[in-house]
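Engineer: Sharing a model prediction with you, sequence too.
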Amino acid sequence: MRVSATTTPCLKSDADTVALGVFEDEELAEGPPEELGEMLASGEARRSFKALAVAHAQGKRWLLVGLGARTEFTPEHGRVAAAAVRSRAREISTRVLCWQLPAGGDEDLAAALVEGTIISDYSFDRYRSSPPQPDGSGAAGERKHLDALIVSAAEPLDARVAQAAIVAEAVNAARDLQNRPANDLTPTALAEHARQLGEEIEGLSVEVEGREAILARRMGAFAAVAQGSDQEPALITMRYEGPESSGPTLGFVGKAVTFDSGGISLKPGAKMAEMKFDMSGGAAVIEAVAAIARLRLPVRLLAVVGATENLPSGRSVKPGDIVTAANGKTIEVNNTDAEGRLVLADCLWHAVDSGAEALVDLATLTGAVIVALGSTYAGLMSNDDQLAAQIIAAGERTGEIVWRLPLHREYEELLKGSYGDLDNAPEARKAGTIIVGAPGHRRLGVGSRPRVRRQGRFRLRRAPAGRARLLQRRIVARARGGKPLRDRGPRGAPRIEMGAVEARLARDLHELDRAALRTGGARVVAAELDRDDLIEHPVHQQHGGVRRNERHRVARRVAVRDLLRAAAHQGSCRPALPPSIGAREITHAGLHERVAQADALGARSPTRRSSGKFLA
């Protein structure tokens, strides 16, 4: 369908049908034929929402649609009205439809009319023996699709109309993926579709990894779901960075189980054919990324889609099996039909480890949400009020409304396993939607959404330890020349003169320090910048006593802080590595010596003293 905007009245366009909306208690604007006003006066046409009437005047067909009260009208009402008009236009074999924007209508209404028309014009005929003809007509001559859509308005709306067309076409492309049968849309076929988008769209890169790479990444939960099928699973990673992009890296994660039989915990036969739709979250993510890239939006975006089948076989994961997720957590698989949370656990971890700072996870995860909310709302769970508010507002604008469900740490108790860390399908049947949402993701290691906030003069990102490698790459990338400036080291260090390189290095090391302090007992990395090389010194976990986390907290703080102080104090992009940060065993006395050295540079000492030994 060709979509365009014009400032020329519809009467002078080449459209064979003109659509015109009218609000309650308002008269038609000047320009339409008198016959339309007479139809309203006689009651043949009404102003109530979605009421339709057809007239023939001045060589064109006219579709008059009621829009209801202007005070209650929203963009979603516009989409619904446009869909009603498109349905009637199909009955009268319309080829070119022109929407005359009502008086006072803005660009949001124009976009809604475009989206409603394109989405309602959709049909899926790929596998029919007599598909629609190139001219849009069916086998019996019935017109199934519009050739063109024109939006006429007093002001130019070309950009907004084109944007709406891209979004609506992306919606229909996702529907095409959903409707394809599982013997056609295998995980490999879905990955190939994503790869083709990467080749077609400028600025979009796509990486696809198969079973061996998934195992190499230690994605044991994802691999367990995939092991029952002969079809190769696919870990699809899409990256886009728009022009003049700023802000945190947004992460989309989608579940794409291209067919879900339930595995060994087999689903009932009735309506099992609909389980081809269990890849809908992945389809939405792939086409959303494609639309964002086509629109050249100024954002940084990372998308991860886990594609697999869930089938029973002699190799399938069995109820009672225990698998290990990418973050090291063990999961009891007590129901193989609760596979989506296993796939997403590893995909979410991969997204965070790859640099995503704010995550949006889309999935057909559980029927429990339909029991709770029906088909009107989608369930929303979030551990960040600001992000949740943005998604709720976006849902209102697009008509995809969501309802936020509560989160509480007590829900996590329901997830505890009897033999492993977690149970993928607790038998209590309590809070069925919530327990597979954000609390489970937090226990699987991607818990709190990395938050962007201000602290002092430094912009800090609180992120899991997986961000450490990304921060290290940033340190190396930034270790290049710059103009001198004055800056202040964190934690009260004295004001010093340093170059731009050293100032950025100090900020990044401080950011790494914050990341380290945020992560419980996970592995973190202290970095030495030596020319262009980066040397890593893992701080390993210890397993002796209740004070383990405190020891690591002190160790990480001092190890990274020493590097930070060395960089700030020496004003060099190649700070000398303090002897106490070598990859060797450090004693209790050695730790205190390091603290004293840091304190001499104005740092703040840990308030608690640790004992025993640790590896640095």
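Structural biologist: Happy to help now that I have it.
Engineer: okay, CA-based contacts and neighbour counts for the rest of this
Structural biologist: Fine.
Engineer: can you give me the helices for the stretch 301-450 of the chain?
Structural biologist: Under the criterion DSSP state H, counting those that start in this stretch, helices of the stretch 301-450 of the chain are mapped to 340-353, 368-373, 385-398, 438-441.
Engineer: typed the wrong thing, it's the stretch 1-150 of the chain
Structural biologist: For the stretch 1-150 of the chain, helices defined by DSSP H, counting those that start in this stretch occupy the ranges 34-42, 75-91, 107-120.
Engineer: Surely Pro33 is in contact with Gly59?
Structural biologist: No - between Pro33 and Gly59 there is no contact, the gap being 10.8 Å when judged by CA atoms under 8 Å.
Engineer: So for these two, which sits in the more crowded spot?
Structural biologist: For Pro33 versus Gly59, the count of surrounding residues by other CA atoms under 10 Å is larger for Pro33: 15 against 9.
Engineer: And here is the other one:
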Amino acid sequence: MEFSIKLGSPEKQRSGCVVAGVFEGGELSDAALILDKAAKNTLSGIIARGDMSGKIASTLLLHNVPNILSERVLLVGLGKRNEFAARQYLDSIRAAMRALFATGAKDAVLYLADLPMAGRDSAWCISQTVLAAFESVYRFDHLKSKAEKNKKASCKIQFGLLSGKSTAHQDVALKQAAAIGQGMKLTKDLGNLPGNICTPSYLAQQAVALAKAHKSLKVTVLEEKDMQKLGMGSLLSVTRGSDEPAKLITLEYRGADKKQTPIVLVGKGVTFDSGGISLKPGAEMDEMKYDMCGAASVLGTLQAIAEIGLKLNVVGIIPTCENMPSGSATKPGDIVTSMSGQTIEILNTDAEGRLILCDALTFAAKFEPTTVIDIATLTGACVIALGHVASGLYSNQDTLAQELLAAGEQTYDRAWHMPLWEEYQPQLDSNFADIQNIGGRAGGSITAACFLSRFTKDYRWAHLDIAGTAWKSGKEKGATGRPVPLLTQYLINRVQADN
């Protein structure tokens, strides 16, 4: 897809489709009013007959509207004007994208970005529209034997502005959103791949390919023997039952001066999680291919910032392996020694994400980071607590938590700040080791974060539990690409704060 900003009146646009909004009750937006006047009240007449109510996310496609140069006019319902806000805009623009891409239009001009909205400007609207367009055209069908029929060809989308001129802020938002959209696509593609294709070795190959595509990226892949030398007994305990070799991938993005200390992103990369000896139930176990979505989001974020050319140093660390049952697999009750030297009693082998992350978080300290953020599909308990709307956010510094929350609100890729109080730590006490890897049913997402916090005392750290937001189940099953928007916006904000 191509995106651009265009000035001019909607009735004069020679395009496959022009898109304008209608509020509930038939109230026309400014662009729709201009179209209606040029068309001698054709639009208001159609609305008066009840064909378009303006109800949120409703659409009406019109052809050959008199005195309108565009081949089609797409009217989109915006809901009640006094309730029009970010959520209503997102619902409307997603509906508009679905309707637009169902047509044969090869290009379109959208007059929705400058709708008046409290707390959101046109740059935000442009950014969200770009992401909605990516979402609407995304398909994961290249493993099917027959290509999808009537698959939408590429479409050129222009953002029409009624007055003034485009600003640098809008142009930057457009460029950044397109990069985020591509990063989300990579993240979704990797997440949707089955475990027999997307193995730890495959993830390492993708990281190498990403570094080849962007000169600002440098990749290093450590093998199990390297991890053994580093003392990563916790990470290696997870991969013992698998025939697939584990990898520790490091991608270094150098967008700023070499002296600038980096931000480190650590992504959980369990390419398939059977639960190990603590075997999961068979129902929906296929979705455990998504247990590497934290790793995929790190790759997607690094791709996005490389395309943007962000003036920042960022390191991505991806511990990746399979968690499988076998005669050599780690058993409940086994005790292992982590890279930090802390010993861990493994009471449940299905609590494996924290076991690979803790060694990766210890490894992250070698980069002397200003901030470390880990991203993981870590706990089902987080899904119970927050559902599939918000990611769980934990941090050892409230300022960092607020920065991430703000980035999530900006992109509508939201998170919720969860407690990380010392009172939860005793649930992890072990009679036989320094720490046990589970803390019981109560506060399961919190105690998982408490476990990780014991390995992050030397730097500013945050943990994003994306178990409820990384993918969808059911009819719409598939990876979401979250939290690439949140992470990328956070990094963009860091650059802006430093300038």
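Structural biologist: Received the coordinates, thanks. All of these numbers come straight from a predicted model, not from anything done at the bench.
Engineer: if we can go back for a sec, Serialize the helices of the stretch 1-150 of the first structure to JSON lines and add fields for distance to Lys144 of the first structure and mean neighbour count.
Structural biologist: As requested, the helices of the stretch 1-150 of the first structure are arranged in JSON lines below (distance: least, CA to CA, whole Å; neighbours: other CA atoms under 10 Å):
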{"stretch": "helix 34-42", "distance to Lys144 of the first structure": "27", "mean neighbour count": "14"}
{"stretch": "helix 75-91", "distance to Lys144 of the first structure": "6", "mean neighbour count": "21"}
{"stretch": "helix 107-120", "distance to Lys144 of the first structure": "11", "mean neighbour count": "24"}
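Engineer: that older thread, out of the helices of the stretch 301-450 of the first structure, nearest to Ala515 of the first structure?
Structural biologist: helix 340-353 (12.5 Å; CA to CA).
Engineer: Let's have the helices of the stretch 1-150 of the first structure in TSV, adding distance to Thr249 of the first structure.
Structural biologist: Output for the helices of the stretch 1-150 of the first structure, formatted as TSV (distance: least, CA to CA, whole Å):
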stretch	distance to Thr249 of the first structure
helix 34-42	52
helix 75-91	29
helix 107-120	27
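Engineer: Give me the range in the first structure that the longest strand along the second structure lines up against.
Structural biologist: Among all segments of the second structure classified by DSSP state E, the strand with the greatest residue count is strand 313-323. When strand 313-323 of the second structure is aligned against the first structure using TM-score structural alignment, it corresponds to residues 300-310.
Engineer: How far off centre is that stretch?
Structural biologist: Using CA atoms, centre = their mean, to the nearest Å, the mean C-alpha position of stretch 300-310 of the first structure is found 10 Å from that of the whole chain.
Engineer: Would you mind getting the average deviation of that stretch from the second structure?
Structural biologist: Stretch 300-310 of the first structure, aligned to the second structure and superposed, deviates on average by 0.9 Å (mean CA distance after the TM-score superposition for the first structure).
Engineer: deepest of the helices of the stretch 301-450 of the first structure, which one?
Structural biologist: Each of those was scored by mean neighbour count; the highest is helix 340-353, a mean of 25, by mean count of other CA atoms under 10 Å.
Engineer: Which residues does it contact?
Structural biologist: Contacts made with helix 340-353 of the first structure from outside it, assessed by CA atoms under 8 Å, 6 or more residues apart in numbering, are listed as 219-222, 225, 251, 253-255, 257, 302-306, 325-327, 363-365, 424, 436, 441, 444-446, 464-467.
Engineer: quick one on the thing from earlier: and the longest strand of the second structure, what does it pack onto?
Structural biologist: Using 3 or more CA pairs under 8 Å, 6 or more residues apart in numbering; DSSP states H and E as the contact criterion, the secondary-structure elements in contact with strand 313-323 of the second structure are helix 200-213, helix 233-239, strand 247-254, strand 263-267, strand 269-273, helix 293-308, helix 353-364.
Engineer: what's stretch 56-69 of the second structure in contact with?
Structural biologist: Applying CA under 8 Å, 6+ apart, the external contacts of stretch 56-69 of the second structure come out as 11-15, 23-24, 35, 38-40, 42, 51-52, 70-80, 88, 91-96, 99.
Engineer: Please name the nearest non-neighbouring residue to Ala598 of the first structure.
Structural biologist: If you skip the residues right next to it in sequence, Ala598 of the first structure has Asp562 as its closest partner in space, 6.0 Å away by CA to CA, 6 or more residues apart in numbering.
Engineer: Contact partners for Ser122 of the second structure?
Structural biologist: The contact partners of Ser122 of the second structure, taken as CA under 8 Å, 6+ apart, are Ala113, Asp114, Leu115, Gln170.
Engineer: neighbours around Arg95 of the first structure, how many?
Structural biologist: Applying other CA under 10 Å, we find 21 residues neighbouring Arg95 of the first structure.
Engineer: That one touches Asp147, doesn't it?
Structural biologist: Yes - shown here, Arg95 of the first structure and Asp147 form a contact pair, counting by CA under 8 Å, at 5.3 Å.
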